[in-house]
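**Q** Below: sequence and its predicted model.
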Amino acid sequence: MSSSSPSKQDVRNEKWSPGIWRNYPALQQPQYRSADGLSAVRDKLATLPPLVTSREISELKAALADAQEGRRFLLHAGDCAERFSDCTTAQIVNRIKVLRQMGLLLAHGLRKPIVKIGRFAGQYAKPRSSDWEERSGARLPSYRGDIVNGSTFDHEAREPEPGRLLDAYAHAAMTMNYTRALAADGLSRFDDPLNWPLDWVERSSKATHYLRTISEVIAQAENPAQGRAAFPYAQDADRIYSSHEALLLEFEEPVTRENANRGGWFNASTHMPWIGLRTNDLDGAHVAYSSGIENPIGVKVGAGTTPASVLQLIERLNPRQEAGRLTLITRMGHSKIAASLPPLLQAVRVTGYKVLWVLDPMHGNTEESSTGFKTRRFEAIHSEIEQAFQIHAAEGVPLGGIHLELTGEHVTECVGGASGIREADLSRAYKTAVDPRLNYEQSLELAMLIGQAANASRNTADLAAVPA
């Protein structure tokens, strides 16, 4: 990486290549001791078979273009940070199960096909607020995800190791392989009534509505012909795409391949990479890298993001105004979204720029519990979702998807919801590597509440359109 970044004029004129990011300030990158070892790993990565195909990437882009126009809805969900140890049959099955069942519930509530993208098969790197972690007077490099170092607090584990890039690619390949095998085998078996544990529903004040909704979904799944006639969710129902934050650029560069037949460069390790809030600087390395690949790109924007910077990001990342190319993922927080989101929607709407708006109600609602655990409150997440649908309806801009950190496991990391998790319960099954995730029961409940929020916003918009 050079010590100074190019001027904005240079940025526009510079010929793009996968290594262009090295000319720009690159945040959140680990410092490796062995430059030769890192180079050897990059060379090896560049020779490995791709994990996804350019055809799949183009198909996803077309589906996201539909979501952009309100014809589909995106469910973008999965682990905060994957761990190599989680690459097991049970974990992958549970992950696919919760995504599949949430997709069915969303399709039932929204009355439209659901595009499912999992935060998996590559979500091994995590940004950190500090390069260092201190415990009991000891100071070590922060844990940056299994692709960089280990979570154990000792010198050996915390040293960034280049070989972990190859380990990450191997685990991502195994995850994608089994995910594809499950799809080929038919994911409909996840819709079997035996695969819908419902004990938690009875603890909810909305138990009657929840049970009726799930019963209707199961009935449609058991009678596919009738289900297809009633709801269009069966379209591409078994397709699940992959996604991860394109954070570690030493990994993303060698897995980016040129495709002469389709034209252009594709990140061959994932269908949709995204840029996080900490690395979305217009003149930074992550934006420079992402500007040249043909994959659909996601970008996180927060409560402090200005309309001017959003417009500049759109111009930089989607200069051709290609439909389905750019997804803006808003992460405001339930207490800030009412003031922060409308100006962004208004600024983009006026320009006519083509983007897909997706809500991340997780990251703006992170807090520390009274028991010392990093957590999120189900009620705050739900509140931000309800507000987002209302704001989008009022501005006449479709909310095209939801971005969630969740797991198919029965963890206790977020408080609230029908499952009744309290702060005192967090220590019982707190397993996340970094951020708290919704568990299986909370995820299904939220899927049903998203449908209700969407319908309520539509009703409000319809009433507002009726002449006095």
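**A** Received it, and whenever you're ready, just let me know what you need. Numbering: from 1, shown residues only.
**Q** Could you use CA atoms for every contact and neighbour count after this?
**A** Fine.
**Q** Ile314 belongs to a helix, doesn't it?
**A** Yes. Judged by DSSP: H, G, I helix; E, B strand; the rest coil, Ile314 forms part of a helix.
**Q** Report how many residues lie close to it.
**A** Using other Cα atoms under 10 Å, Ile314 has 23 other residues around it.
**Q** quick one: it from Val299, how far?
**A** Counting by Cα to Cα, to the nearest Å, the gap between Ile314 and Val299 amounts to 10 Å.
**Q** what is in contact with those two at once?
**A** Contact with both Ile314 and Val299 is made by residues Leu326, according to Cα atoms under 8 Å, 6 or more residues apart in numbering.
**Q** can you give me the strands for this protein?
**A** Ranges of strands in the chain, per DSSP state E, are 73-78, 114-119, 132-135, 138-141, 240-245, 256-258, 265-267, 272-275, 297-302, 326-331, 356-359, 366-368, 374-376, 401-405.
**Q** Can you say which of the ones you listed is nearest to Arg212?
**A** strand 114-119 (20.7 Å; Cα to Cα).
**Q** ok, and for that closest one, which residues are buried?
**A** For strand 114-119, a neighbour-count test (16 or more other Cα atoms under 10 Å) marks Ile114, Val115, Lys116, Ile117, Gly118, Arg119 as buried.
**Q** The strands of the chain into TSV, with extra columns for distance to Asp191?
**A** Below are these laid out as TSV (distance: least, Cα to Cα, whole Å):
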stretch	distance to Asp191
strand 73-78	17
strand 114-119	16
strand 132-135	44
strand 138-141	44
strand 240-245	15
strand 256-258	36
strand 265-267	33
strand 272-275	26
strand 297-302	30
strand 326-331	29
strand 356-359	26
strand 366-368	32
strand 374-376	29
strand 401-405	21
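**Q** what's the closest of those to Glu386?
**A** For Glu386, the closest of the strands of the chain is strand 356-359, at 10.7 Å, according to Cα to Cα.
**Q** Remind me what the closest one packs against, helices and strands.
**A** If you count contacts as 3 or more Cα pairs under 8 Å, 6 or more residues apart in numbering; DSSP states H and E, strand 356-359 packs onto helix 54-68, strand 326-331, strand 401-405.
**Q** Please name whichever of those is nearest to Leu48.
**A** helix 54-68 (15.5 Å).
**Q** quick one: buried residues of the closest one?
**A** Neighbour-count burial for helix 54-68 flags Ser54, Ile57, Ser58, Leu60, Lys61, Ala62, Ala63, Leu64, Ala65, Asp66, Ala67, Gln68 (criterion: 16+ other Cα under 10 Å).
**Q** take the one below as the second:
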Amino acid sequence: MASTWTPTSWQSFPAAQQPNWPDQGALDRSLKQIASYPPLVFAGEARSLQNALGQVCAGNAFLLQAGDCAESFDEFTANNIREKLRVILQMAVVLTYSLGVPTIKVGRMAGQFAKPRSADTEKIGDLEIPSFRGHIVNDPTPTLEARIPNPDRLVQAYHQSASTLNLLRAFVKGGFADLSRVHAWNQEFVGSSPEGQRYEQVATDIERALRFMHACGVDTENTAALHEA
């Protein structure tokens, strides 16, 4: 076991949820290929998250983590990514206003493809096949061939993650996360959903706060913190 953290120290810990890759050579080639690619997350982004989590630990911020249990290769569209981000932003606005502290938003996105399993195999009728471990490993189709772990899926997951992150960065820096826009979504939710009526008072209070800030000369156009996520 490693006593101090290094970029590779995770490799010294036991991995209890690894699939049984049938072709070690193919796995090694996929891992080597991914290792040659640019990082998905940059050092500055990691440091920013570390600082934000420090604020959460100190009680000065609230952590919101949301997203899929496991991402899918079959549902990879710009619309799906946008709508997941939209819901996270809507929740964050309500939490930030209600708690009075910043909400640190963490998405289970752009890499959340694996599924842990309690057993290596499962029975479908009389057929025993490898368990579905997420699209990064095998296919959910209940056949023996589809369930064989395929290391090419690791590379596909990298490319999908990179595309997802690029789109998310464009959204959060390009005005999609603008506070006025997110508040309008919440108002729509309150007006069109029976569940949303519980948040009607919060939406009204946020509207009043936005009007006050605008009257003071603070708006989403001249304040980056209100325009970006």
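**A** That came through, no problem. Everything numeric in this text was worked out from a predicted model, so none of it was measured.
**Q** Just give the TM-score of the two.
**A** Once the chains are laid over each other, their TM-score by TM-score structural alignment, normalised by the length of structure 2 reads 0.85; 221 aligned residues with a Cα RMSD of 2.8 Å.
**Q** Which residue is most remote from the mean position of structure 2?
**A** Most distant residue from the mean C-alpha position of structure 2: Asp126, 37.1 Å away (Cα atoms, centre = their mean).
**Q** which residues does the corresponding residue of structure 1 for Ile136 of structure 2 contact?
**A** Aligned counterpart of Ile136 of structure 2 in structure 1: Ile147 (TM-score structural alignment). Ile147 of structure 1 is in contact with Tyr124, Ala125, Arg164, Leu165, Asp167, Ala168, counting by Cα under 8 Å, 6+ apart.
**Q** quick one: the second one from Met174 of structure 1, how far?
**A** In this view, Ala125 of structure 1 and Met174 of structure 1 are 17 Å apart by Cα to Cα.
**Q** These two: which is more packed in?
**A** Ala125 (25 against 16).
**Q** And that one, what's its match in structure 2?
**A** The alignment partner of Ala125 of structure 1 in structure 2, by TM-score structural alignment, is Ala114.
**Q** same check, this time on Leu60 of structure 1
**A** Under the alignment by TM-score structural alignment, Leu60 of structure 1 pairs with Leu49 in structure 2.
**Q** Was I right to think Val106 of structure 2 contacts Phe62?
**A** No. Using Cα atoms under 8 Å, Val106 of structure 2 is not in contact with Phe62; the gap is 10.8 Å.
**Q** Excluding chain neighbours, give the residue nearest to Ala78 of structure 2 in space.
**A** In space, Ala78 of structure 2 comes closest to Leu167 once its chain neighbours are excluded; the distance is 7.7 Å by Cα to Cα, 6 or more residues apart in numbering.
**Q** Per the alignment, name the residue of structure 1 opposite the one you found.
**A** Using TM-score structural alignment, Leu167 of structure 2 lines up with Tyr178 in structure 1.
**Q** count of neighbours near its match?
**A** 16.
**Q** how far away is it from Val115 of structure 1?
**A** Distance of Tyr178 of structure 1 to Val115 of structure 1, given as Cα to Cα: 19 Å.
**Q** same deal with Leu446 of structure 1?
**A** In this structure, Leu446 of structure 1 lies at 17 Å from Val115 of structure 1, with Cα to Cα as the measure.
**Q** what's the answer for Lys8 of structure 1, then?
**A** Distance of Lys8 of structure 1 to Val115 of structure 1, given as Cα to Cα: 36 Å.
**Q** do Lys15 of structure 1 as well
**A** Distance from Lys15 of structure 1 to Val115 of structure 1, by Cα to Cα: 34 Å.
**Q** for Ala347 of structure 1, same thing?
**A** Using Cα to Cα, one obtains 27 Å as the distance from Ala347 of structure 1 to Val115 of structure 1.
**Q** One more: Glu245 of structure 1?
**A** Distance, Glu245 of structure 1 to Val115 of structure 1, by Cα to Cα: 18 Å.
**Q** Pro18 of structure 1 too?
**A** Plainly put, Pro18 of structure 1 is 28 Å away from Val115 of structure 1 if you go by Cα to Cα.
**Q** quick one: contacts for the residue lying closest to His227 of structure 2 once chain neighbours are set aside?
**A** Closest residue to His227 of structure 2 apart from its sequence neighbours, by Cα to Cα, 6+ apart: Asp178 at 4.0 Å. For Asp178 of structure 2, the contacting residues are Thr220, Leu226, His227, Glu228, Ala229, by Cα under 8 Å, 6+ apart.
**Q** Which stretch of structure 2 lines up against the helix with the most length in structure 1?
**A** Ordering each helix of structure 1 by length in residues (DSSP state H) puts helix 440-465 first. Using TM-score structural alignment, helix 440-465 of structure 1 corresponds to no residues of structure 2.
**Q** and that helix, what does it pack onto?
**A** By 3+ Cα pairs under 8 Å, 6+ apart, helix 440-465 of structure 1 packs against helix 89-110, helix 378-395.
**Q** so which of the contacts of Ile147 of structure 1 comes closest to Ile214 of structure 1?
**A** Checking the contacts of Ile147 of structure 1 against Ile214 of structure 1 with Cα to Cα, the nearest one is Tyr124 at 33.3 Å.
**Q** correct me, but the closest one touches Glu82?
**A** Yes. Using Cα under 8 Å, Tyr124 of structure 1 is in contact with Glu82, at 5.1 Å.
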